[in-house]
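>>> Sequence first, predicted coordinates after that:
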Amino acid sequence: MKVESSLDLRYNIAAMYIAILREDIATPEQAFAILEEKGIKTAYTDEDVEDMTKLYEQGLCYEEIGRIYGLSKYTIRRRIERYRKKDLTDGNLKRSTRKIYR
């Protein structure tokens, strides 16, 4: 069992304050990136896009998902479409019954 030091707690609290106070921060990872002076995360993994796709299939609109990830609704739509096409060609993803509106 790992015990957090007071420095770890301060680091986590600082990230929380950044996430609360900055409007351009949408995820904890982005707040920690600011603390580590790496800048806001702009590259998203396939896992992130898979999560975006799941959120969309659960009924969230592109704009709502965009607010979560700090991206425009157009970017979200494009990433989901590319992800689905890639997985459909690989045979890993079944077609969603929900239509994508352009």
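Perfect, I can see it now. What you are looking at is a predicted structure, and each value in this text was computed from that prediction instead of being measured.
>>> For the rest of this, base every contact and every neighbour count on C-alpha atoms.
Fine.
>>> Quick one: end-to-end length of stretch 51-69, please.
With C-alpha to C-alpha, to the nearest Å applied, stretch 51-69 spans 11 Å between its terminal residues.
>>> How about the contacts made by the closest residue to Leu35 other than its chain neighbours?
Using C-alpha to C-alpha, 6 or more residues apart in numbering and skipping the chain neighbours, the partner closest in space to Leu35 is Ala15 (6.9 Å). Listed by C-alpha atoms under 8 Å, 6 or more residues apart in numbering, the contact partners of Ala15 are 28, 31-32, 35.
>>> structure B:
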Amino acid sequence: MAEPEPFDAEKVANLTLLQLRRVDERLTTLMEIVVRQDERLARVERDMGEIRRDIGEIRSEMVLMENRMLNQSQRVLNEVIRMQDHGVENHPAR
């Protein structure tokens, strides 16, 4: 019968250390990936904030433009009413 190999503590320690180093390398790689993804996510969040701000500015500009249009339309209407009150007809000039 074959005799079992004697217990070699140094060999077991070396193998255990090798396994721990492999796990540590994998963990380091995963941490690098997580850090890169976190940076990407931060950029996306920053860009989303800028987009929200831009949309708010566009809405404000649209409201201002609408107010200007309404004011100009009101001026035109007031002028038409004033002209009708003074007897000017709606015929185009010839």
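Right, received. Where do you want to start? Computed from a predicted model, the values in this text were never measured in an experiment.
>>> Drop the TM-score for these two in here.
The TM-score (TM-score structural alignment, normalised by the length of structure 2) is 0.24; 26 aligned residues with a C-alpha RMSD of 2.4 Å.
>>> do you know how far the residue nearest to Leu35 of structure 1 is from Ser6 of structure 1?
14 Å.
>>> Repeat that for Arg82 of structure 1.
In terms of C-alpha to C-alpha, Arg82 of structure 1 sits 44 Å off from Ser6 of structure 1.
>>> mind checking how far the residue positioned nearest the centre of structure 2 is from Ala42 of structure 2?
What sits nearest the mean C-alpha location of structure 2, by C-alpha atoms, centre = their mean, is Met48, with 2.2 Å. Met48 of structure 2 is 10 Å from Ala42 of structure 2, where distance means C-alpha to C-alpha.
>>> same thing with Val76 of structure 2?
On the measure of C-alpha to C-alpha, Val76 of structure 2 and Ala42 of structure 2 end up 51 Å apart.
>>> if we can go back for a sec, now the contacts of Ala15 of structure 1 as JSON lines including secondary structure and neighbour count?
Formatted as JSON lines, the contacts of Ala15 of structure 1 follow (DSSP: H, G, I helix; E, B strand; the rest coil; neighbours: other C-alpha atoms under 10 Å):
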{"residue": "Pro28", "secondary structure": "helix", "neighbour count": "13"}
{"residue": "Ala31", "secondary structure": "helix", "neighbour count": "26"}
{"residue": "Phe32", "secondary structure": "helix", "neighbour count": "21"}
{"residue": "Leu35", "secondary structure": "helix", "neighbour count": "16"}
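>>> which one of the residues you listed is nearest Lys86 of structure 1?
Pro28 (28.0 Å; C-alpha to C-alpha).
>>> doesn't Met16 make contact with that closest one?
Yes. The criterion here is C-alpha atoms under 8 Å, and Pro28 of structure 1 meets it with Met16 at 7.5 Å.
>>> Specify the helix with the largest residue count in structure 1.
helix 73-90 (DSSP state H).
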